[in-house]
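Enquirer: The sequence and its predicted three-dimensional model are supplied below.
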Amino acid sequence: MKNVLGSGDHGWTRMNADARLGRSVVPFDLRSVFICVHPWFSPVHRSRPIKRLLLLAVLLLPVLVHAQRTRVTGRVFDQATGDPLPYANVVFPGSTVGTSTDTVGFFRLNDDQHRDSLRVSMTGYRARTIALKGAVDQGLVIGLDPMHVELHVFEVRPGENPAFAVLRQVIARKPFNAPERLDAYHYTSYDRVRFDLNHFTDRIKKNFLLKPFDYLWDGIDTTADGVRYLPILLNEREEEHDYRRDPRSEKRVVMGTKAYKFFRAPRIMEFVEDMAIEPDINEEQVTILDRSFPSPINSHFQQYYRYLLDDTLRACDGYICHRITFRPKHIGDAAFRGEMLIDTTSKAVVRVDLAFSIEANINFVRNYWIRQDRAPVAEGPWFVRSSQVIGDFTVIENSADMTGFFGRRTSTVSDITIGQTREEAFYKQVDPVIVQDSAALRNDAWWRTVRPDTFTVEERDLVTRVDRMAHDPRWQRREGLLHLIGEGWQPLGPIDLGNVYTFFSTNPVEDQRVKLGLRTNDHFSRTWRFAGHLAYGFGDARWKGGLSGAVQLNGPRRQRTLIGAEYLDDMLQPGRSASLLPLDHVLTSFVRLSGPDPRWYLRATSAYVERQWPAGLAVRCGSVDQRISAPDVGFFRVLEGDTTGGATVTLSGVRLGARFAFGVKDLDADYTTILRGLFVPRVPIVSLEILLSGGGLGTNAVPMQRYRLKVEDRLRTPPFGYLDIYAEGGLIDGDVPYPLLHFPNSDPLLFNDVRSFNLMNFLEFAADRWATLQLEQHFEGHFLDRIPLLRWAKLREFVLAKAFLGSLSAANRNGAFPLPDGLSDARDPYVEVGFGIENILKVARVDFLWRLTDRDHAGALPFIVKPSFYFRF
């Protein structure tokens, strides 16, 4: 099948496309032609030589034309690793005919002229020129040698790599070439993001979810390299950008936004928004898909990259430019591969190509490529004028046939004005992103005026198809099934039925528990929300339930006001984190490992008013009334020396809450809410809650004040990944029964919880003054990627430490409600440490945890191994 040439051919391999079926793939040769025309050469026809010659020319014409054509197919790969090379340049030298390899390294190139050679090149690799046979369809398998050998040569010679001198000049000129040195500027940007399903076969048409929708497949097309794709989503956005240097202010005004899709997918829309973020190579680190990449013009560029400076200058967009190629210093590093064109006069980057592929420890990415074109304004600074992004995503990155999708983004910048500022009130707005009230309501006529180009035929067809799918009842039923599996709720018109995973569970108090819940959805109202549930425990023979309602009032500039109320009569578990499985989830019945399983009855009513700002600020004020009791005999209480049972603890008063995370959308002020999303916010999250109880709504309410504050943040620590920080502190002022004390989040369950103490049991510690600190350093494979046998698995390592410090006042330690056995304060800090491996099969994490203190407590486990599951890049 293959004819492997010797070392003199520089390692590339030639393979005949006809699989050795013959020296030529021409379907007939000249002898067959002469046999066909043989009667014309008989003596009978010798009198008509001109006619014979004309006919002979006509018969030979297809053969001659075929002989002139050049057809080449093949695959390009990394000679060192064997990995396919996407987007390599393949051209016929001396012509304008060329192409690029696809995402798995394949190409096809045709020309009507005879070509005797083929040239293959790619950033960071030695170019190859291959001799071609004439009049033969040829298949080639071409290996390119990485240029790290040449780069290494530069390092060992006296002096230094000549690219370094150019890069130092670029870095030194960054402040002058950056737009931020201007007093003010304004520009308009248009972004278009499209997702295409790719690498699928006809079997997908028989899939239960998609089988009825024949019209969906009308949009199938094929790339030049033979990859089938189907556009399924389109999003466009028009924005205005304003900058003022002193006092510094940056604002984005969203003038219009529109999404064409047939599925509800908030995570996908997060992905769309992340692709629309323009990376700034003037920064030290560039964040893409929640991963940090060092900029190729980073101040410490030698630490991350190997560079090669072309020995000749070239023309680029009217400038004379240096060309510098770069690649990661170590295989597997989260760093770019690409090239820069640098203006020799201003030392500004005219064009930059950034790419990473399956070699980088990033999930679900076959390849990712960014191109930015820059141009200066008269005042000197350079602006990004246009950019392109192409991503190839799939579940299994190194499979060329696994179904995935292309993500494509194009962006253009126009109407740049320098030195003009807006009115002061505009800059004083807190919101960094200002969304016009009419942004989502723009009509087609408006969009036609702002688009820099018209929709392609594919894109127009996509708009028609997705609209038809979105209104197809058959698809709506299937989408409901997907939400039932993923979220546990089944849509039934304007009502959702669920959560199916809580329909049945068991616990020590209720024994067997059944539950049914209902809630409204967008088909009922986008303004009003109602929810309720009814449950029954067979062990305690007691009904439980809850009912809640809320109305959302939209104000100007995307400000929202929520007014809500709730009644709840159900069970609670002290010290249970909101990020754990729901208390009545069916799995909770089976996954507890150690310690007690306390459950109390809670009867609560509350009402609140909350205001949310797009700047990332939410404030809530509300009333709260709670009555907590224990099963069977209730809480024990000491009165005049006698201990009695049946006591109920009552709390009634006002609760104030606030949360701030600059620029984060849809933030609420509930202190216990866990922010969930595809990407972690790039800013600290600060939450505050104040509870004032006594008198008010409850006649027997405990007089007390509780204050608590927490901060969550992620610090990038390149090249060693990132550090997650969680810190909380609080105090309770007043003499309170122990059910109202603070219980640290505990997790004695089988699965790891990142915000809990995973070796602490429920009701093990309590405090009225406390502090919690949790640190997790994620190395993102920095060390494991250095091990060749493990690199392919893309495993990532991390270490962690968690501590809790809490104390009890004498009055609360020896109060009227005696502390149950095993419950104490933590004057000496409780500490657990561990390490772990994450990204196992891209969705799993395993923690190895040690408890360092209080190991003599009843039911305490000194060591445990816990799994958990998640989705992230």
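Expert: Structure received.

Enquirer: contacts, neighbours, all on C-alpha from now
Expert: OK.

Enquirer: I390 is in contact with R366, correct?
Expert: No: counting by Cα atoms under 8 Å, R366 does not reach I390; the two are 10.7 Å apart.

Enquirer: what about those two, which has more around it?
Expert: Per other Cα atoms under 10 Å, whichever of R366 and I390 has more neighbours is R366, with 26 against 20.

Enquirer: In terms of helices and strands, where is that one?
Expert: strand 365-376 (DSSP states H and E).

Enquirer: got the residue ranges for the strands in the stretch 451-600 of the chain?
Expert: Secondary structure of the stretch 451-600 of the chain by DSSP state E, counting those that start in this stretch: the strands cover 490-492, 495-498, 504-507, 511-520, 528-537, 542-554, 560-572, 600-613.

Enquirer: the longest helix in the chain is where?
Expert: What stands out as the longest helix in the chain, according to DSSP state H, is helix 49-68.

Enquirer: mind listing what's buried in that one?
Expert: Across helix 49-68, burial judged by 16 or more other Cα atoms under 10 Å covers L56, V63, H66, A67, Q68.

Enquirer: same for that helix, what does it pack against?
Expert: If contacts are counted by 3 or more Cα pairs under 8 Å, 6 or more residues apart in numbering; DSSP states H and E, helix 49-68 sits against helix 30-37.

Enquirer: Use this one as the comparison:
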Amino acid sequence: MKKKVNFFSRCLVLMLVFAPFIQVFAQKTVVSGKITDAGSGDPIPFANVMFKGTDIGTTTSFEGQYTIETSKRVDSLVVSYIGYITKTKAVSNTVQKLDFQLEENVVNLQEVVFVAGENPAYEIMRNVIRNKDKNDKRSLDAYEYETYSKTEVDVDNITDKFKKRKIMQKIISVMDSVERMAGEDGQPILPIFISESLSKTYYRNNPKLKYENILKTKITGVGIEDGTLVSQFIGSSFQEYNFYQNWLNIVSKEFVSPMADGWRLYYDYDLTDSAYVDSDFCYRLDFFPKSEQDLAFKGTMWITKKDYALKQMDATVTQTANLNYIEKIKIQQELAPTKAGPWIPVKNRVLLDIGEVTENMAGVLAKFYTSNRNIMVDDPKDQTFYAQPIKIEEDFNINNGNDFWNEHRHEPLSSTELNVYKMIDTLKSIPVVKTYTEILKVAINGYKKVGKLDIGPYLNLYANNTVEGHRFQLGFRTNIDFSDKWVLGGRLAYGTEDEQFKYQAFVENIIDRRKWTTIRAEYTKDIDQVGLAAEDLMGNYIFLAATKFGKLIRPYRYEQAKLSAQRELFKGFTPKLVFNYKTFNPLYNFAYYTQPGPDAPLATAFKTSEAIVEARYAKDEVFVQDDNNRISLGTLKWPIFTMRYTRGLKGVLGSDFNYNKLGLNVFNDLKMGFFGTSTISITGEHVFESLPYPLLKAHVGNESIFYTNAAFNLMNYSEFVSDTYVSLNYNHYFQGFILNRVPLMRKLKWRLLATANVIYGQLSDKNLALIPPNTITGEEMPPIHSFQKNKPYVEVGYGVENIFKIIRVDFLHRLNYLDNPDVSNFGVKISFQFIL
């Protein structure tokens, strides 16, 4: 018995000694998982994760991942983040995986209240501004890195009503798998596009030049082909945002950065935390726009204590901002220092949430992710290296299978993203989806692709006017499937009233894509109008098509042969050479004296041969290549200069005149922050010799009810003609700068605008002398007006855009030349536009 007592005593002593260790081992709790947005499925970085009732917590990584552990007995885990509803889940005291999907908290911005004394966030912000130049990557002499980009586009907000639509009935089986993909708390989404790209990005500071070389792309989408245009837009150049800039351009709008020089004018700040983020001790600043309707952000940024550099950023623009269709824009960023000091973003995530246009439609989510690595600094290349801002390797879509991407992705695809590829392939095979996407592509491009041909443009299929009666037209052009060097095209039209065929044929050779060198030859036989010529209205296709309807003003038949060549000699500078032969055969009462004086013989038709030299300079213009086309995305800052000299060659191919013309245009897009944006175009031209007025400048008028920037909107068609003129076209878009301050207007999201069109011109006495009086030809001739000396033509306007999101109304005032026949000093014109 004594031995038994001793045995149990020893066991008891051992249990007492090891009890703390046994307890620790038994109650060790380790929880890991991922925090995502319930609406988009995107990770939520920097979210707070804590065991309930303890001070044990952590934050999620940029990928939304977390791991947290404790030796204490706990029963639940709490996840919270600014802008989201806090969520709690039960935990077991063991090792487990626990994912959270947080729903957005749609509430008004909080009001920040401070007690007496200065807001402690202000001193941090002042230091951030003082150190901007030191920390901004643009202060580096040069930098380069490898970029991996990933883009996904999904249909979201899929309601039961939307599911009942005919097209959706065809894809219900796909929808079932989509709902399973969304997660236990997530909203169902329907992926329609996913892409990946690998590129090298290069930047040089002096002069400021940038170049992206896209090495490989992989694109899968409904109605999307793996073409050069899409491949350029999925590169890193269009997903780069630098918060050290005062203003960030997003979806063509200017948003003020929370790190702007004038930060106190736009934002309130709150210092909410300080902690180590990786190895950097950081301050957490929450920021809120002073006005909910302004194009500004709310969110959180982590600022390092040592350098006052931006370590992490989470910035969101909500649907309270004055934007159309867009419910949310979210930008998340993680930065790392370079060996030279300035910080470079190493991970970026952008979310664009586009709401339903109507109640019967779903919304769209666009998600962009970029990762940068292998960063090198201060090794600038020669300036010629940056000549082409975006270049795609010729084999960009060859040998880009799973083996390549598994090796070169900066991080593996998630299981959801792998399923996206499979789901899109399934959608593309559904016949009704194919039909709808083809209709949409025709509506956007104006052409229907049929093998190696594009048929169209459909905007010009039909017209009806006083000369041709019913006009029917059909055209084509070859696409890149035919050749990436040669483009052939043409069109054929027929009028039922004049019983005449009209046609055009052209051939173009793309000699060099890098320096964009082309040669083009074309021949045209058609009808046009003085002052409304197609060459003068290029880019205004809807207005040009509208001028083919109704009564034609000063119509004429012409035949034209044109040969042109152009080459970008260096970045931004493109000269162009043109030879142009054209005949003029009027279809209205027209004549001109062949020499000044009433006794000179009259003529009605003429021929011209011209040699034209044009030079265009746009310092920081960005282009993308759409198969065999080159598309300008405008300039970032500098104006565009275009100069043209024309020499008329008498005797060449029967030309009737020698003459010289010199013209200049300056165009600039001015971004003014919260004050809005302006566009300004100044044009001047001088004709040195005496010519019939159709060869001078017949200024574009507009007698329709529709507004257009291509015309003087209260001027009649061809009302004025000049041989020397200077014109100004100015448009200012206030965005929400003024009407955001009016409660009702703020709710409607209407926006003010202002316009001014001014022209100062003259028609010399020698040119006036070539115009015969009405009595000579025996029938009334349309009057030609000239501007009076020192009296410019002026029309000004104001208006409201964004009515029902698509309607613009302009109220216009003509200030002078009111004695001219059939003119008005006031007009109201409308137009339709899809703007954000």
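Expert: Sure, I can see it. Predicted, not measured: the structure shown is a model, and the values here were computed from it.

Enquirer: hang on, the earlier thing: against the second structure, where does the strand holding R366 of the first structure fall?
Expert: Under TM-score structural alignment, the counterpart of strand 365-376 of the first structure in the second structure spans residues 326-337.

Enquirer: helix, strand or coil for Q23 of the second structure?
Expert: helix (DSSP: H, G, I helix; E, B strand; the rest coil).

Enquirer: With V702 of the first structure instead?
Expert: Classified using three-state DSSP, V702 of the first structure is coil.

Enquirer: Can you tell me what it aligns to in the second structure?
Expert: Match for V702 of the first structure (TM-score structural alignment): F657.

Enquirer: Distance-wise, check the residue nearest to its match when sequence neighbours are not counted relative to A754 of the second structure.
Expert: Once flanking residues are discounted, F657 of the second structure sits nearest to K650: 4.6 Å by Cα to Cα, 6 or more residues apart in numbering. Distance of K650 of the second structure to A754 of the second structure, computed by Cα to Cα, to the nearest Å: 45 Å.

Enquirer: ok, now V666 of the second structure?
Expert: 20 Å.

Enquirer: likewise N816 of the second structure?
Expert: 19 Å.

Enquirer: between the two, who's got more neighbours?
Expert: A754 (18 against 14).

Enquirer: In JSON lines: the strands of the stretch 451-600 of the first structure, plus mean neighbour count and distance to Q429 of the first structure.
Expert: Formatted as JSON lines, the strands of the stretch 451-600 of the first structure follow (neighbours: other Cα atoms under 10 Å; distance: least, Cα to Cα, whole Å):
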{"stretch": "strand 490-492", "mean neighbour count": "19", "distance to Q429 of the first structure": "40"}
{"stretch": "strand 495-498", "mean neighbour count": "18", "distance to Q429 of the first structure": "39"}
{"stretch": "strand 504-507", "mean neighbour count": "20", "distance to Q429 of the first structure": "50"}
{"stretch": "strand 511-520", "mean neighbour count": "19", "distance to Q429 of the first structure": "35"}
{"stretch": "strand 528-537", "mean neighbour count": "18", "distance to Q429 of the first structure": "29"}
{"stretch": "strand 542-554", "mean neighbour count": "16", "distance to Q429 of the first structure": "18"}
{"stretch": "strand 560-572", "mean neighbour count": "18", "distance to Q429 of the first structure": "16"}
{"stretch": "strand 600-613", "mean neighbour count": "20", "distance to Q429 of the first structure": "11"}
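
Enquirer: Looking at those, which is nearest to I342 of the first structure?
Expert: strand 600-613 (42.4 Å; Cα to Cα).

Enquirer: can you give me the helices in the stretch 51-200 of the second structure?
Expert: Here the stretch 51-200 of the second structure has its helices, by DSSP state H, counting those that start in this stretch, at 120-130, 132-135, 160-163, 166-169, 172-181.

Enquirer: which stretch of helix or strand covers the closest residue in space to T300 of the second structure that isn't next to it in sequence?
Expert: Nearest residue to T300 of the second structure, sequence neighbours excluded (Cα to Cα, 6+ apart): D286, at 4.4 Å. Following DSSP H and E, one finds D286 of the second structure within strand 280-289.

Enquirer: Give me the range in the first structure that that strand lines up against.
Expert: Under the criterion TM-score structural alignment, strand 280-289 of the second structure matches residues 319-328.

Enquirer: same question, stretch 690-703 of the second structure
Expert: With TM-score structural alignment as the criterion, stretch 690-703 of the second structure aligns to 735-748.

Enquirer: sorry, back to before: could I get the buried residues of helix 49-68 of the first structure in a markdown table, plus columns for distance to V433 of the first structure?
Expert: Converted to a markdown table, the buried residues of helix 49-68 of the first structure look like this (distance: Cα to Cα, whole Å):
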| residue | distance to V433 of the first structure |
| --- | --- |
| L56 | 74 |
| V63 | 65 |
| H66 | 60 |
| A67 | 61 |
| Q68 | 59 |
